[in-house]
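1. following is a predicted model, sequence given first.
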Amino acid sequence: MKRRELLQALAQWIGLGGIVGVATGAASALFLWLLDLATDFRTGHHTIVWLLPLAGLGLGWFLERFGQRVLPGNNLVIDTIHDEGPEIPLRMAPIALFGTVLTHLFGGSAGREGTAVQVGASLTDWIAHRLRVPPPTRQQLLAAGVAGGFGSVFGTPVAGIVFGLEFVTLGRIEYRAIVPALVASVVGDMVTRGLGIGHTHYPAPPVVPLTPLLLLKWLVFAVAVALVTIAFIELTHLIKKHGRRIRSLPVRMFVGGVAVVALWQLVGTDDYLGLGIPTIVRAFEDPGLPAYAFALKLLFTAITLGVGFLGGEVTPLFFVGAALGNVLAQLLGLPLELGAGVGLAAVFAAAANTPLALSIMAAELLGAAVFPHVVIVCVLAYLLTGHRSIYPAQRLTSGKGGAILPVPRALRDLGQPPGPEDPDRR
């Protein structure tokens, strides 16, 4: 490519990435502001959680009537990037945004990344179609939209860049989209912060040098992370599979809401509702955190998302990972902050097959001292989790054992190909 053509392409990507960044950053700011309002209201009015089943009934009716096209969520985004499918409906943005806020308002255990990715991708695809960009450019812009949404909603622009390039295909980074992803994520984060939105600060782990004994401890740590990640993925998929026996989505979500409320009453605390950020921070500092906290959050989240409530997995899995890391740190003789920090990143890295993005995210959130440790555990847990994912539409081009596939295959197709009624393929 000649220098002039290179400069023209760079200018185009900066311009398009900037537009995507402004859109995703503004949407993330609105989303996080509304999410804070919903969380504050719920924590001040605990009795609203009793209405979660009715909220599920109403939200399920709305989704069944107006949101069928967008129900696959992040899987629709991945399929569109790979298959050059039809335009992602713009209504995915408000449905994902307000549906997630309602989930949190009534106490569902869900996260933010799914909403950020879906809002970013739907806004970006609307922009791409209005500008009539060619299909290859559209694919790269969609990756930029994912990066902008992820980076701005967590305040981690570098991790946002890598996540947008890494989460689409297992084991491969889509470098073709690196410039627009970089611009969109950095601009998106700047816009969100510029609109007055702050992010959670976590205690920084101490500097701990690597030793042979510490490497052995991290191997044990990674095995535990992989087992917990597998449990979450399989339980969530199991709930989705058996939940479909209730053909009515509103009824399914009503039943799931009843289950969450029953668990809430059984455990006698609000700690496992919503995002659970106070408990995540507590995991860095409190050796008295219940050893079973990670398992309860896993169960609350699997039920909430498995029956159809809207939201992402990142923050609940941060909770699961940090609480698990708290326990493992005490068992293995690791600093509490380091164990919680590594666990926070590693569980989601394994669940989403994004070890690089989450290693970088940990460094952005916790400081450089965590980086060598979190890379080791994220990569090991990623390998040990096998060909599983919270995003079954992720494509596989080569197995984690090194085998090369003749054609890319979605993870959901590795066993028995799903039928036409599989909601992840609609």
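-> Yes, it's here.
2. switch to C-alpha atoms for all contacts and neighbour counts from now on
-> Noted.
3. can you give me the strands in the stretch 151-300 of the chain?
-> With strands called from DSSP state E, counting those that start in this stretch, the stretch 151-300 of the chain shows them at 169-170.
4. and the longest helix belonging to the chain, what does it pack against?
-> With DSSP state H applied, the helix covering the greatest number of residues in the chain is identified as helix 3-44. Identification of packing neighbours for helix 3-44 by 3 or more CA pairs under 8 Å, 6 or more residues apart in numbering; DSSP states H and E yields helix 92-105, helix 113-131, helix 135-154, helix 178-194.
5. residue 303 is nearest to which of these?
-> Closest to residue 303 of the helices and strands packed on helix 3-44, according to CA to CA: helix 92-105, at 12.4 Å.
6. just the angle for that closest one relative to helix 113-131, thanks.
-> The directions of helix 92-105 and helix 113-131 differ by 160 degrees, with axes from the mean of the first three to the mean of the last three CA atoms, to 10 degrees as the criterion.
7. circling back to that earlier point, tell me which of the helices and strands packed on helix 3-44 is the most buried.
-> Per-stretch averages of neighbours, counted by mean count of other CA atoms under 10 Å, single out helix 135-154 among those, with a mean of 29.
8. show me what contacts the residue nearest to residue 274 when sequence neighbours are not counted?
-> When the adjacent residues along the chain are set aside, residue 274 lies closest to residue 109, with 4.4 Å between them (CA to CA, 6 or more residues apart in numbering). The contact partners of residue 109, taken as CA atoms under 8 Å, 6 or more residues apart in numbering, are 103, 272, 273, 274, 275, 297, 300, 301, 304, 305, 316.
9. after the longest helix of the chain comes which helix or strand?
-> Reading on from helix 3-44 to the C-terminus, the next helix or strand found by DSSP states H and E is helix 52-66.
10. what lies in contact with that following helix?
-> In contact with helix 52-66 (CA under 8 Å, 6+ apart) are residues 71, 99, 102-103, 106-108, 249-251, 253-258, 261, 308-309.
11. for that helix, buried residues please.
-> Buried residues in helix 52-66, counting neighbours by 16 or more other CA atoms under 10 Å, are found at 52, 53, 54, 55, 56, 57, 58, 59, 60, 61, 62, 63.
12. structure B:
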Amino acid sequence: MKQENKSLEQLTVAYQLLRWTLLVLPVAIMVGSLVALFLWLLDKATHYRFEYGWLLYLLPLAGVLIYWLYRLGGKNAEKGNNLIMDEIHQPGGGVPARMAPLVLLTTVITHLFGGSAGREGTAVQIGGSVAGWIGKKLGLTARDIRILLMTGIAAGFGAVFGTPIAGTVFALEVLAIGAMRYDALVPCLIAAVLADIVCSSWGISHTHYHILYTGVSSSFVPFLKTDFLLLVKVILAGVAFGLTGFLFSWMIHAIKYNANAYIKIPWLIPVVGGVMVILLCYVVGTRDYLGLGVYSQSPDGVSIINAFSGTSTISDWSWLWKLIFTAITLGMGFKGGEVTPLFFMGATLGHTLALLLGAPVDLFAGLGFIAVFAGATNTPIACTLMGVELFGANNVLYYAIACFTAYYFSGHSGIYSSQRLVVKKYNQ
């Protein structure tokens, strides 16, 4: 009898695997294709902004347009990623299908006119919107829709960065601090891998980052292959990365709260935000902190790519300027994600810390890239895996130490207000 039960269990597993593959397939195809379209439009918008610098002065008007687009057709889609997370935690009104086109359009508008924002939030919202729509059309149960929404998050994240493994774990890890539910593990993996394949099939390529540092043996204990002095430096940097993630999370929430509290006319909020961004460009004397920041208009400008080299254009405070630009942009009503700006903050801060501590610049830029993100989103495992997918596995020990340290020092807050606290990071 026991053997029969085991055989039946395996058949059930096989059935569920086949069922979820069929359910996830349309999600992955649609999300991968929409993310490909989004990335193509984003690239075009960035090049147009570089070519026509006067577009920046229309940023306040672009903010008004974004406000009215959501006012006329957005409804609860305004909540963005938090709406998807709320629906996974406690099913309610569902994730509207209009979220995908709205966030795609408004994010491109934000980037075209010079807002400092990212792309992860848009991709995740596209994924959640598509998954929610398919779940409703198929008449799935609330439990199945919950899992399908998680596959949408994984598909969007995996496709937009080209990191399907990190996308899988991110979808499981981001919902709650200190806990992961594995019932969606395989569906999320299928969705992330397929969406990444579909996105790449459209001819979309992702930025490649390189860490040339391969590690050296400890000078104190030669037979050990770990540089303990470097480990100490990584831990110190991890603390700084975690505090940066905390500062960004606090600032973006504070700006959003105070803007709504003190600016009584809602459509004026993005107008004020747009003016502030324009003025900040004059204060810092550069436009390198606008847009994604993956690369700059000038080959030697401040950017994520240049943070991995020893270029002198990156100042000690480049990370802070990007933090301020992004917090104002997103806190004042413009659309886009937070993650790529977090990459920028982390990479430039890592660059600065490497020069200060006498550490490898490319390694510390890479550590900051993933660790500030880990601290701000409370997803250290996903970010460690992202490091492996983006930079290779040679320095995985340092990735983990930086991400886990940043996770602890970022506190219990994060950029997602709907993220739940299940297990505290420390005993009190």
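-> Cool, got the structure. Values in this document were obtained by computation on a predicted structure and should not be read as measured data.
13. where does the TM-score land?
-> TM-score for the superposed chains, counting by TM-score structural alignment, normalised by the length of structure 1: 0.92, backed by 403 aligned residues with a CA RMSD of 1.2 Å.
14. host element of the residue nearest to residue 274 of structure 1?
-> When elements are assigned from DSSP H and E, residue 109 of structure 1 belongs to no helix and no strand.
15. need the counterpart of residue 342 of structure 1 in structure 2.
-> Residue pairing (TM-score structural alignment): residue 342 of structure 1 is matched to residue 367 of structure 2.
16. next one: residue 20 of structure 1
-> If you follow residue 20 of structure 1 across to structure 2 using TM-score structural alignment, you land on residue 27.
17. relative to residue 195 of structure 2, how far out is that match?
-> Distance, residue 27 of structure 2 to residue 195 of structure 2, by CA to CA, to the nearest Å: 8 Å.
18. anything in contact with each of these two?
-> Shared contacts of residue 27 of structure 2 and residue 195, defined by CA under 8 Å, 6+ apart, are found at residue 155.
19. which residue packs closest to the aligned partner of residue 376 of structure 1 in structure 2, ignoring adjacent ones?
-> Aligned counterpart of residue 376 of structure 1 in structure 2: residue 401 (TM-score structural alignment). On the basis of CA to CA, 6+ apart, the spatially nearest residue to residue 401 of structure 2 that is not a chain neighbour turns out to be residue 235, at 6.6 Å.
20. can you pull the contacts of the one you found?
-> Residue 235 of structure 2 touches 401, 402, 405, counting by CA under 8 Å, 6+ apart.
21. check which helix or strand covers the second one.
-> Just to be clear, that refers to residue 402 of structure 2. Secondary structure assignment for residue 402 of structure 2, by DSSP H and E: helix 396-409.
22. give me the mean deviation of the helix or strand just after that helix from structure 1.
-> Note on helix 396-409 of structure 2: by DSSP H and E, the next helix or strand toward the C-terminus is strand 420-421. Using mean CA distance after the TM-score superposition for structure 1, strand 420-421 of structure 2 ends up 1.1 Å from its aligned counterpart in structure 1, as a mean over the superposed pairs.
23. what span of structure 1 is strand 420-421 of structure 2 aligned with?
-> Alignment note (TM-score structural alignment): strand 420-421 of structure 2 is matched to residues 395-396 of structure 1.
24. which residues touch residue 74 of structure 1?
-> Contact analysis of residue 74 of structure 1 by CA under 8 Å, 6+ apart lists 114, 117, 118, 391.
25. quick one, what contacts the residue nearest the centre of structure 2?
-> Geometric centre of structure 2, nearest residue: residue 339, 3.0 Å, by CA atoms, centre = their mean. Contacts for residue 339 of structure 2 (CA under 8 Å, 6+ apart) come out as 118, 119, 120, 121, 373.
26. and the fourth one, what's its match in structure 1?
-> Same thing as residue 121 of structure 2. Following TM-score structural alignment, the counterpart assigned to residue 121 of structure 2 within structure 1 is residue 114.
27. in this structure its match contacts residue 312, no?
-> Yes: look at residue 114 of structure 1 against residue 312 with CA atoms under 8 Å: they come within range, at 3.9 Å.
28. for residue 46 of structure 2, what are its contacts?
-> Contact criterion CA under 8 Å, 6+ apart gives 111, 112, 291 as the residues in contact with residue 46 of structure 2.
29. ignore what I typed, I meant residue 300 of structure 1.
-> Neighbouring residues of residue 300 of structure 1 by CA under 8 Å, 6+ apart: 108, 109, 260, 263, 272, 273.
30. and residue 85 of structure 1, helix, strand or coil?
-> Of the three states, residue 85 of structure 1 takes coil under DSSP: H, G, I helix; E, B strand; the rest coil.
31. neighbours of the aligned partner of it in structure 2, how many?
-> Aligned counterpart of residue 85 of structure 1 in structure 2: residue 92 (TM-score structural alignment). Here the number of neighbours of residue 92 of structure 2 (other CA atoms under 10 Å) works out to 11.
32. separation between residue 92 of structure 2 and residue 175 of structure 2?
-> Taking CA to CA as the measure, residue 92 of structure 2 and residue 175 of structure 2 are separated by 16 Å.
33. one more: residue 143 of structure 2?
-> According to CA to CA, residue 143 of structure 2 stands 15 Å off from residue 175 of structure 2.
34. could you do residue 2 of structure 2 as well?
-> Computed with CA to CA, the distance linking residue 2 of structure 2 and residue 175 of structure 2 is 37 Å.
35. circling back: mean per-residue distance, the helix holding residue 402 of structure 2 versus structure 1.
-> Per aligned residue, helix 396-409 of structure 2 averages 0.8 Å (mean CA distance after the TM-score superposition for structure 1).
36. buried stuff in that helix?
-> For helix 396-409 of structure 2, a neighbour-count test (16+ other CA under 10 Å) marks 396, 398-409 as buried.
37. okay, whichever residue in structure 2 pairs up with residue 308 of structure 1 and residue 272 of structure 2: tell me how far apart.
-> Residue 308 of structure 1 is assigned residue 333 in structure 2 as its aligned equivalent, the criterion being TM-score structural alignment. When CA to CA is the yardstick, residue 333 of structure 2 and residue 272 of structure 2 sit 10 Å from each other.
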